[in-house]
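>>> Show me how the following folds:
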Amino acid sequence: MGVIVLMLTACSNLTAPSMVNNPPANLMQPCPDLPVLTASTGSDVLLWSVQTVYLYRDCAARHQGLIDAIEQPE
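Model prediction:
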């Protein structure tokens, strides 16, 4: 009976990757709110779209970094 208990406890040891428990702090930052377009001139739309694309790409890169950190093999 003792052998069975030892065999069962050996099967129950699951180790989680260390990155899942402690991801890098820079990857855990929330995404900023995207700016709201308040004017309708071409210049305002252009500036708004450039700023929005920059913020979106920065946030997407951090999220991809978090995914990569979690899926990283040990």
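>>> drop to CA atoms for contacts and neighbour counts, all remaining ones
Fine.
>>> which parts of the longest helix seen in the chain are buried?
Looking across the chain with DSSP state H, the single longest helix is helix 42-71. Within helix 42-71, the residues that qualify as buried by neighbour count (16 or more other C-alpha atoms under 10 Å) are Trp48, Thr52, Leu55, Cys59, Arg62, His63, Gly65, Leu66, Ala69, Ile70.
>>> one more to line up against the first:
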Amino acid sequence: MRRSILLALAASAALTLTACASGGPRTMAPTLAPPAARMAPCPPLPQPGSGSLTDLLANHVAVAKVYHQCRDRHQGLIDWLKVTEKESM
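Predicted coordinates:
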């Protein structure tokens, strides 16, 4: 009698555990690709032509321009990610 109860409990546990493995097919999240323009690496910073004050000032302006363009591109990628995240929820 006791053996049949243990056998029934073991069979019940085995059937319960195998039920978890028989779920439906897995679903995959869609792959999102950010805009290619937002993924481009930042260009190298320009170097001054000489140590003269005029060249150094012109180089400072050129470096600032490259920095701001790269910052804007990076911010565009962040904005795209935020919008994409909100849409996927």
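>>> so the longest helix of structure 1 corresponds to what in structure 2?
Using TM-score structural alignment, helix 42-71 of structure 1 corresponds to residues 53-82 of structure 2.
>>> before we move on, the earlier item: could you point out which of the buried residues of helix 42-71 of structure 1 is nearest to Ser18 of structure 1?
Set against Ser18 of structure 1, the nearest of the buried residues of helix 42-71 of structure 1 by C-alpha to C-alpha is Ile70 (8.5 Å).
>>> Does that closest one touch Asn22 like I think?
No. Using C-alpha atoms under 8 Å, Ile70 of structure 1 is not in contact with Asn22; the gap is 9.5 Å.
>>> with structure 1 superposed, average distance for the match of helix 42-71 of structure 1?
Here the mean offset of stretch 53-82 of structure 2 against structure 1 after fitting is 0.6 Å, by mean C-alpha distance after the TM-score superposition for structure 1.
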